[in-house]
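1. Need coordinates for the below:
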Amino acid sequence: MRTPNPSSGAPRTAPADLSHAHDSAPRPRRRLAIPVPRGRLAWITGVASSIWLAANTLFWCLLLFPMALLKLALPFAAVRRRVDPVLNGIATAWVSCNTGWFVRIQPQAWDIQGNKDLRYADWYLVNCNHQSWVDIFVLQYSLNRRIPLLKFFLKQQLIYVPVIGLAWWALDFPFMKRHGKAALRKNPDLGRQDQEAARRACAKFSLVPTSVMVFAEGTRFSEDKRASQGSPYRHLLKPKAGGLAVSLNAMGERFRSMIDVTIAYPDGAPSFWDFACGRAGQVVVRMRQLPVPPAFCEADYTRDKAFRTTFHQWLGQQWQAKDDEIEALVSRGKKSAG
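-> Okay, the predicted model is just below:
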């Protein structure tokens, strides 16, 4: 097991002006303050952002698909080791273009701490809370070119999304079928099928440096979902341990560390349209690297009841700390705004 290199502890207090800052990056050039788009200007910005995102996606996918066909035609590990880095590089360029645009239209929004001591040529497990589709853009901006391309667990239905669904398949994003509790009680094998699919995906990831991204809540947070779950947390749903546990069991020895990411929106979680219009409000991101316990890489989550209990307790402690941190970040952001 490789010795993790935990973050040395970024300051936990947010800068008063919520400036755009990365811990490990050189100090960025000062950007001119851009007023938050309003009214018709916001609508025009949103349309321009949507067109840019669609055109940028189509451009990079046209470069990606020929390499994907080569990988499909020659499904050998030696070929994958050469083709996968090219595919990941194309996707990374796509992410860079997207984030460059979104940051440009709202440079005042970002407060990011803890994304240092990371290595691009390594493996990471990333765990984050989930409030909005905007979370994905926030994560990509915070971690792009600092760690390998983030690979998400996706719903099986998303493979049919035009263009981008095929791109996700080419990049080996794992597609999972979501089964309700009633279906799982009736047929427990359904859950094991998803876990086996995750294992197969992780086996592919072991060939080249990869970042496996997990939203442990399994869905976006809302007050209605929190109430229906009876969640004990103020800002989070109950975490689902299966995806994390399977990833650790399949690839734990590869992971340099687990990056625990907390995203908070003191002005309220923005929709994609708000984000595209340049009205995201404050975006606060805190990260810390956690060592991967060696026992988690060896135990069988599906069959070992004692390990499941231990794992749930460990994840529950992480989730309580995350909930407390979100409460502090949201409160601090509201005070600074007032």
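2. from here on, contacts and neighbour counts on C-alpha atoms
-> Noted.
3. how about the helices in the stretch 51-200 of the chain?
-> 77-105, 134-143, 164-170, 181-186, 189-205 (DSSP state H, counting those that start in this stretch).
4. List just the one of the ones you listed that sits closest to Q318.
-> Closest to Q318 of the helices of the stretch 51-200 of the chain is helix 134-143 (CA to CA; 18.7 Å).
5. Could you give me the buried positions within that closest one?
-> Within helix 134-143, the residues scored as buried using 16 or more other CA atoms under 10 Å are V134, D135, F137, V138, L139, Q140, Y141, S142, L143.
6. can you list the residues that contact that helix?
-> With contacts defined as CA atoms under 8 Å, 6 or more residues apart in numbering, helix 134-143 is touched by V95, S96, T99, I112, N115, L150, I263, P270, S271, F272, F275.
7. what's the burial count for L125?
-> 26 (other CA atoms under 10 Å).
8. Now do the contacts for it.
-> By CA under 8 Å, 6+ apart, the neighbours of L125 are S211, V212, M213, V214, S247, F255, S257, M258, I259.
9. which outside residues touch the helix or strand that contains the last one?
-> Taking DSSP states H and E as the definition, one finds I259 inside strand 255-264. Counting by CA under 8 Å, 6+ apart, the neighbours of strand 255-264 from elsewhere in the structure are 2-6, 122-130, 135, 283-292, 322, 325-326, 329-330.
10. from the contacts of helix 134-143, which is closest to D300?
-> Set against D300, the nearest of these by CA to CA is L150 (25.0 Å).
11. That closest one against M213, yeah?
-> Yes - between L150 and M213 there is a contact under CA atoms under 8 Å: 5.8 Å.
12. what is in contact with the two at once?
-> What both L150 and M213 touch, as defined by CA under 8 Å, 6+ apart, is an empty set.
13. on that earlier part again, the helices of the stretch 51-200 of the chain: which one's closest to M251?
-> Once the helices of the stretch 51-200 of the chain are compared by CA to CA, helix 189-205 is nearest, at 6.4 Å.
14. what's next to that closest one, contact-wise?
-> Taking CA under 8 Å, 6+ apart as the rule, helix 189-205 contacts 172-177, 179, 183-184, 242-243, 246-247, 250-251, 302.
15. ok, back up a step: tabulate the contacts of helix 134-143 in JSON lines, adding columns for neighbour count.
-> Listed next are these as JSON lines, based on neighbours: other CA atoms under 10 Å:
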{"residue": "V95", "neighbour count": "21"}
{"residue": "S96", "neighbour count": "15"}
{"residue": "T99", "neighbour count": "18"}
{"residue": "I112", "neighbour count": "24"}
{"residue": "N115", "neighbour count": "23"}
{"residue": "L150", "neighbour count": "22"}
{"residue": "I263", "neighbour count": "23"}
{"residue": "P270", "neighbour count": "20"}
{"residue": "S271", "neighbour count": "16"}
{"residue": "F272", "neighbour count": "18"}
{"residue": "F275", "neighbour count": "22"}
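16. before we go on, could you also do this sequence so I can check it against the first one:
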Amino acid sequence: MLNFLPRLLVGVIASLLLAVNTIYTFVILFSFALLKFLLPFRPVRVVIDSVLNFLAENWISGNSAWMWLTQKTRWDVAGVDGLKYRGWYLVQSNHQSWVDIFVLQHLLNRRIPLLKFFLKRELIWVPVMGLAWWALDFPFMRRHSEAFLKKHPEMRGKDLETTRKACEKFAVIPTSVMNFVEGTRYTAAKHARQQSPYRYLLKPKAGGIALALNAMGDKFQSFLNITIVYPDGAPTFWDFLSGRVKRVVVRMNQLPIPKQFLNGDYAGDANYRQAFQAWLHELWLEKDAQIDRLRQEASKA
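-> As a prediction, this is how the structure comes out:
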């Protein structure tokens, strides 16, 4: 491993390896994405989507390789046993850093189907990756403010419908739908601004996950609840690249999805919406307590 080198050099090497892996993989991926665009027929799409997912999984494997080469991270992981690659999962996790995505991909690659993240619509313009996310059918969401929707009521529900159509595509082949229900990365400033009732979490936003259940709830095998803790503090992406992430603690728990939440109307049914929010709130209280326990255990290690 190269972690003995100066941090700056480790970061440069990791950045170059990530760039090479990304460019090599997605040059191939885009050629299949073009076929997908030109031949939008279900039998063709099933084959091409499988190839695209295979390429994305190889990209993740390449990232795991350079992580092994450049990092000296101590992983404390529990809950990966019993996961199935051929199945449908609804996945959620707390969110603190861009590093979360690499952590999740590294641990879940080829243990469950490729993670498809809910993304902010603006991320489609990210060079290279934006086009790749589009090709892989990642659902892009535009979150309008309530003030905007009052001025443009015709836009209410438009983004939800777009996301519903994206989720319906996932019924074709096994997929893991990933949602950071906090909607953004945790920071102390955001936590204070929200007046969050949780110690380590922002308030959860139930709309995206409820929409996924509405679109394909009967497909999901289970709800994979993930908690990520960085005992030495949430890292920046450069911290990660330069090998400064010493410890990562991850806990995964497969939960049954309550039947009453399958195929419900979150936007139009007030009783359903209230019950769903209460269920998610209880999960968030448990996750907050779990983070506190894990932090205390890590401080004693």
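17. one step back: relative to P232 of structure 1, tell me which of the helices of the stretch 51-200 of structure 1 wins on proximity.
-> For those, proximity to P232 of structure 1 was assessed by CA to CA; helix 181-186 is nearest, at 20.1 Å.
18. which residue lines up with Q313 of structure 1 in structure 2?
-> If you follow Q313 of structure 1 across to structure 2 using TM-score structural alignment, you land on A278.
19. now N271 of structure 2: how far from K205 of structure 2?
-> 17 Å (CA to CA, to the nearest Å).
20. Compare the two and say which is more crowded by neighbours.
-> Between N271 of structure 2 and K205, counting by other CA under 10 Å, K205 is the more crowded of the two (17 against 11).
21. nearest spatial neighbour of the more buried one, skipping sequence neighbours?
-> V181 (5.1 Å; CA to CA, 6 or more residues apart in numbering).
22. How many residues are close by that neighbour?
-> When counting by other CA under 10 Å, one arrives at 22 neighbours for V181 of structure 2.
23. quick check: stretch 215-235 of structure 1 aligns to which part of structure 2?
-> The aligned range for stretch 215-235 of structure 1 is 180-200, by TM-score structural alignment.
24. sec struct for G243 of structure 1, please.
-> Secondary structure, DSSP: H, G, I helix; E, B strand; the rest coil: G243 of structure 1 is helix.
25. Next up, the contacts around it.
-> By CA under 8 Å, 6+ apart, G243 of structure 1 lies in contact with Q195, A198, V214, A216.
26. just those now: which is nearest A78 of structure 1?
-> Distance to A78 of structure 1 across the contacts of G243 of structure 1 (CA to CA) is lowest for A198, with 21.8 Å.
27. what residue of structure 2 takes the place of that closest one?
-> Match for A198 of structure 1 (TM-score structural alignment): T163.
28. ok, its match to A65 of structure 2 distance?
-> From T163 of structure 2 across to A65 of structure 2, the span is 33 Å (CA to CA).
29. just K246 of structure 2 next, same as before
-> Counting by CA to CA - K246 of structure 2 and A65 of structure 2 are separated by 17 Å.
30. now E297 of structure 2
-> 29 Å.
31. ok, the two, which is more surrounded?
-> Set E297 of structure 2 next to A65 and count neighbours by other CA under 10 Å: A65 wins out with 14 against 11.
32. what about the strands in structure 1?
-> 110-113, 123-128, 150-152, 154-155, 175-176, 211-215, 255-264, 283-290 (DSSP state E).
33. I'd like these as JSON lines, with distance to K71 of structure 1 appended.
-> Shown next, in JSON lines, are these (distance: least, CA to CA, whole Å):
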{"stretch": "strand 110-113", "distance to K71 of structure 1": "37"}
{"stretch": "strand 123-128", "distance to K71 of structure 1": "22"}
{"stretch": "strand 150-152", "distance to K71 of structure 1": "18"}
{"stretch": "strand 154-155", "distance to K71 of structure 1": "21"}
{"stretch": "strand 175-176", "distance to K71 of structure 1": "18"}
{"stretch": "strand 211-215", "distance to K71 of structure 1": "20"}
{"stretch": "strand 255-264", "distance to K71 of structure 1": "25"}
{"stretch": "strand 283-290", "distance to K71 of structure 1": "33"}
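34. of those, which approaches R234 of structure 1 most closely?
-> R234 of structure 1 lies closest, by CA to CA, to one member of these: strand 255-264, at 12.5 Å.
35. quick one: the closest one to strand 211-215, angle?
-> 40 degrees (axes from the mean of the first three to the mean of the last three CA atoms, to 10 degrees).
36. against structure 2, where does strand 255-264 of structure 1 fall?
-> Going by TM-score structural alignment: strand 255-264 of structure 1 matches residues 220-229.
37. one step back: please spell out the PyMOL selection for the buried subset of the contacts of helix 189-205 of structure 1.
-> Applied in PyMOL, the following selects the buried portion of the contacts of helix 189-205 of structure 1 according to 16+ other CA under 10 Å:
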select buried, resi 172+173+174+175+176+242+243+246+247+250+251
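38. Quick check: the two most widely separated of the contacts of helix 189-205 of structure 1?
-> Within those, two members stand farthest from each other by CA to CA: A183 and M251, at 28.4 Å.
39. who are the neighbours in contact with the closest residue to T187 of structure 2 other than its chain neighbours?
-> The shortest distance from T187 of structure 2 to any non-neighbouring residue, by CA to CA, 6+ apart, is to Q96 (7.3 Å). Shown in contact with Q96 of structure 2 (CA under 8 Å, 6+ apart): R185, Y186, T187, A234.
40. Residue in structure 1 paired with Q96 of structure 2?
-> Using TM-score structural alignment, the partner of Q96 of structure 2 in structure 1 is Q131.
41. now do W68 of structure 2
-> So W68 of structure 2 corresponds to V103, using TM-score structural alignment.
42. for R42 of structure 2, same thing?
-> So, by TM-score structural alignment, R42 of structure 2 is matched to A77.
43. Report the separation between the alignment partner in structure 1 of L294 of structure 2 and F275 of structure 1.
-> Aligned counterpart of L294 of structure 2 in structure 1: L329 (TM-score structural alignment). As defined by CA to CA, L329 of structure 1 lies at a distance of 20 Å from F275 of structure 1.
44. Please consider this matter closed, and thank you.
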